[in-house]
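> build me a model from this:
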Amino acid sequence: MLVLLISKTVADAFNGNIYDLIMKAKGLPYLEAHAEPYMRQLTVADVLSGPLWTFHGVEKVGTIIHVLRITRHNGFPIVDERSEDDSRVLSGLILRAHLIVLLKRKDAFMSTPVERGGGGAEFSAADFAKRGSGNGDTIDDLQISAEEMEMYVDLRPFTNASPYTVVETMSLAKALVLFRQLGLRHLLVIPKISNVSSLFSCLI
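From the prediction side, this is the model:
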C-alpha cells in the first residue's frame, strides 16, 4: 500500500490525470476543472467572438434553414424588438435539435407571421426527446419546398424562456466555474446596461 501511495504521488507530480492525458491525446474537447490565474484578469466580453446568430419569436422558415446550414451552433437566442425604443429583448433560447423537429413536422408552419403560438400545432415531450448518439435528424434530412420556405414558425412556445445568463463584465474565471459546476451547454452573455428587477438573498 505504501509503495502504491508513493508511486501515485510521484506520478502526479510529473503528469496529470491519466484520463485527462488520454482525452488530450485524442484531441477531444475538454474544459479544465479550475480556471487559470490569468482568467481572473479577463471579463467574459474579452473572449467573445462573432457573429451571434439569433432568431425572432416568429421567424421565416427560409431564414431558419439558412442559419442552420451555415452554422454548427447547437443553440440560438430568441430576441424580439420593443416598439417603444427599438431595443432587443432576450426571450429565451432554442436548440438546433428542436428547430429541426419543428421543420420536419411542419405542423407549426404559418402562412403569415400572426400572433398565435405554434400555429395551432400540438407537440408532446416525446417529440423533442433527445435521440441516441448519431440517430438525430440533420438539416440535410429535411425536405422543404420553395413555398414552405416563405412560411413562418412561432418559436416562442418551444423556447427555453429562462436560460442561464451572465453580464458581459463578469470575470471569465467566475463564468468558467459557473459553466462547469452547473454542467451547462450554453451560457448567454447580456449587456451590463440593463435594469435591476429584484434580488435573491440568503437570510442567514
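> only C-alpha atoms from now on, for both contacts and neighbour counts.
Will do.
> stretch 26-34: how far from the chain's middle?
19 Å (Cα atoms, centre = their mean, to the nearest Å).
> just checking, Val153 is part of a helix?
No - using DSSP: H, G, I helix; E, B strand; the rest coil, the assignment for Val153 is strand, not a helix.
> that one against Lys60, yeah?
Yes - using Cα atoms under 8 Å, Val153 is in contact with Lys60, at 6.3 Å.
> C-terminal to the lengthiest helix in the chain, what's the next element?
Scanning the chain for the longest helix, with DSSP state H as the assignment, gives helix 2-14. Per DSSP states H and E, helix 2-14 leads on to helix 18-26 as the next helix or strand towards the C-terminus.
> what's next to that next one, contact-wise?
Residues outside helix 18-26 that contact it (Cα atoms under 8 Å, 6 or more residues apart in numbering) are 29-30.
> can you spell out which helices and strands pack onto the longest helix of the chain?
If you count contacts as 3 or more Cα pairs under 8 Å, 6 or more residues apart in numbering; DSSP states H and E, helix 2-14 packs onto no helix or strand.
> what residues of it count as buried?
When neighbours are counted by 16 or more other Cα atoms under 10 Å, no buried residue of helix 2-14 is found.
> relative to helix 18-26, how tilted is it?
For helix 2-14 against helix 18-26, the angle by axes from the mean of the first three to the mean of the last three Cα atoms, to 10 degrees is 40 degrees.
> tell me how far helix 2-14 is from the chain's mean position?
That offset, for helix 2-14, works out to 41 Å (Cα atoms, centre = their mean).
> for the comparison step, fold the sequence that follows:
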Amino acid sequence: MATGASIGRAFGMVVQTLYESHPKWHLFSACQPDVPCITPGVYALVGAASMLASTTRMTVTVVVIMFELTDALIYVLPIMLAVTVSKSVADAFGKDGYFEGIINLNGYPFLSMDQEYVLRGTSDELMVRASEMTVITAGNETLQSITSLLQESTFSGFPVVRSQESMMVVGYIARSDLAMAVERALASELYTDSTPCCFARESFDFGINMVDFRPWVDPAPITISHGTDINQVAETFRELGVRYLLVVHHGGLLGIITKKDIVRAVRMQSRNYARSSLSPLLSWLWPLQRFAPSPQPQRQSRLPIFSSESQITIQGFKSYKDETTTDPLSPHHNVVVGRNGSGK
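Predicted coordinates for the structure are as follows:
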C-alpha cells in the first residue's frame, strides 16, 4: 500500500504541475478557477488501493477497506475502477497473488479455491504404486516390527491392509498417531517387543495380550477408483481438504495419491502454460535478433609453435588472437591463427 500510495501521489503531483502550467487545457475544462482541482492525496489513495488489489487479488474487500479508512463515498467509484483495472492487468501475468506466492515458495501443498485446474491423465499415472509403499498388515505385526517400520521409513502415514496377498484396505493410520501409540506401549510394562499388535476388529483376540492400535486407525479412509480423472482427484482434494487418497480396485489397494502429488502436477501445468503463452512473443521477437550486433569476444588460446621445416616439434605455446603470426624460430612458416585452434 505504501508503494502504491507513493506512485499515486507522484502521479498526482505531475498532474497538479500540468494543471498549474496549462490550466486552459481541455483535460482541465471541468476545473473551476478558484477551487482546488487536483488533490495528490486522492491519487495516493487510489494508487494504494490498486496496488493492494493487484498484489493480493482482492477486489470488494479492498474497496470496503478504503471506504472505511476515508469514510468518503465520493471516492468509491474511482477506487472500484482502479481496483478492477489493476486486478485484470495482474491476472494477465498470473493467477496467483502475493500470499499464494509465499505459500509456493515455502513448498506448502496448497490448492486455490478460485482457480480452475485443467489437468490431463488419470489417477494411475499420478499415484505411488502399492509395491513402492510400506503397508501395515492388520493381524501380522509385532511391537518390534512397528518400531522398525517407524525407524526405517519416512512416510507420513501407512495404509492398513488385511493381508499382503489380498491387499484389502481396512484402514489408515497417520505416522504421528502411530509413533505416539508405540511410545505409550513401550513405556508400559505389560508389553514386550514380541507382543502382537491389533489394527482391525477382526484381528483382535481377547485371549491374547495385544497392543490395541484401533483407536488411532481411520477405519474408513477416503478412496477413489483406479482410472479416475486427475481433475476429479484435484477437486476432491480441494473440496474435502484431505491430505491423501487411496487408489483401490474392488477394495484392493493399488496406490496412494497425496496432496503434494497434485500440487506438483499443477505447478508443472503452470510452467507449461507460461512457456506456451510466451512462445508467440518469442517467435515474434526472434527475427529481430538478426539486427542486433553480434558480440566479438576476444578469446585467448594457446597454439603450438613449430621449430623447423624438416622436423615439427613443439617448442612452446603462444597466446593469440585472430591474426596471422610468424614463428620467429622458423621464418619460412606462416601460422594462420583462428578460433578453431587448428594452427593450419
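> just give the TM-score of the two.
Comparison of the two superposed chains (TM-score structural alignment, normalised by the length of structure 1) gives a TM-score of 0.64, and 157 aligned residues with a Cα RMSD of 2.9 Å.
> thinking again about what came up before, more crowded one of Val153 and Lys60 of structure 1?
Taking other Cα atoms under 10 Å, Val153 of structure 1 and Lys60 do not tie; Val153 has more neighbours (28 against 22).
> what is the aligned counterpart of the more buried one in structure 2?
Counting by TM-score structural alignment, Val153 of structure 1 corresponds to Val211 in structure 2.
> contacting residues around that match?
143, 185, 191, 195-198.
> show me where structure 1 has strands.
Counting by DSSP state E, structure 1 has these strands, from start to end: 58-60, 75-81, 88-95, 109-110, 152-154, 165-167, 188-190.
> run the chain-centre distance for the fifth one.
Strand 152-154 of structure 1 has its C-alpha centroid displaced from the chain centroid by 20 Å (Cα atoms, centre = their mean).
> go on, stretch 240-256 of structure 2?
24 Å.
> roughly how far does the residue nearest the centre of structure 2 sit from Leu52 of structure 2?
In structure 2, the centroid-proximal residue (Cα atoms, centre = their mean) is Asn104; its distance is 4.6 Å. Distance of Asn104 of structure 2 to Leu52 of structure 2, given as Cα to Cα, to the nearest Å: 20 Å.
> tell me which of the strands of structure 1 sits most buried.
strand 152-154 (a mean of 25; mean count of other Cα atoms under 10 Å).
> burial measure for the equivalent of Ser171 of structure 1 over in structure 2, as a count.
Taking TM-score structural alignment, Ser171 of structure 1 has Asp229 as its aligned residue in structure 2. Using other Cα under 10 Å, Asp229 of structure 2 has 16 other residues around it.
> so what's Asp229 of structure 2 closest to, chain neighbours aside?
Thr122 (4.5 Å; Cα to Cα, 6 or more residues apart in numbering).
> got the contact list for the counterpart of that neighbour in structure 1?
Matched by TM-score structural alignment, Thr122 of structure 2 corresponds to Thr43 in structure 1. Thr43 of structure 1 is in contact with 168-172, counting by Cα under 8 Å, 6+ apart.
> likewise Arg96 of structure 1?
68, 73-76.
> which position in structure 2 pairs with it?
Using TM-score structural alignment, Arg96 of structure 1 pairs with Arg175 in structure 2.
> from Asn17 of structure 1, how far off is the residue of structure 1 sitting at the aligned position of Gly241 of structure 2?
In structure 1, the residue matched to Gly241 of structure 2 (TM-score structural alignment) is Gly183. In this view, Gly183 of structure 1 and Asn17 of structure 1 are 20 Å apart by Cα to Cα.
> same deal with Lys106 of structure 1?
Distance of Lys106 of structure 1 to Asn17 of structure 1, computed by Cα to Cα: 48 Å.
> of these two, which one has the most company?
Remark: of Lys106 of structure 1 and Asn17, Lys106 carries more neighbours, 16 against 9, as counted by other Cα under 10 Å.
> distance of the more buried one relative to Gly119 of structure 1?
Taken as Cα to Cα, the span from Lys106 of structure 1 to Gly119 of structure 1 is 10 Å.
> what segments of structure 1 are helices?
2-14, 18-26, 61-70, 96-105, 146-149, 172-181.
> check the ones you listed for me and report the most buried one.
The most buried one of the helices of structure 1 (mean count of other Cα under 10 Å) is helix 96-105, showing a mean of 19.
> and that one with helix 61-70, angle?
Using the same axes, to 10 degrees: helix 96-105 of structure 1 against helix 61-70 is 130 degrees.
> pull the distance from helix 96-105 of structure 1 to the chain's centre.
15 Å.
> so what corresponds to Thr9 of structure 1 in structure 2?
Under TM-score structural alignment, Thr9 of structure 1 pairs with Ser88 in structure 2.
> how about the nearest residue to that match once chain neighbours are set aside, what does it touch?
Computed as Cα to Cα, 6+ apart, the closest residue to Ser88 of structure 2 that is not its neighbour in sequence is Ser54, at 8.0 Å. Applying Cα under 8 Å, 6+ apart to Ser54 of structure 2 gives the contacts 83, 86-90, 97.
> redo the residues you listed as CSV? Include distance to Lys260 of structure 2.
Converted to CSV, the contacts of Ser54 of structure 2 look like this (distance: Cα to Cα, whole Å):
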residue, distance to Lys260 of structure 2
Val83, 33
Ser86, 32
Lys87, 28
Ser88, 29
Val89, 30
Ala90, 26
Gly97, 20
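> between the residues you listed, which is closest to Val14 of structure 2?
Among the contacts of Ser54 of structure 2, Ser86 lies closest to Val14 of structure 2 (Cα to Cα), at 20.5 Å.
> quick one: that closest one and Ala48 touch, right?
No - between Ser86 of structure 2 and Ala48 there is no contact under Cα under 8 Å: 10.9 Å.
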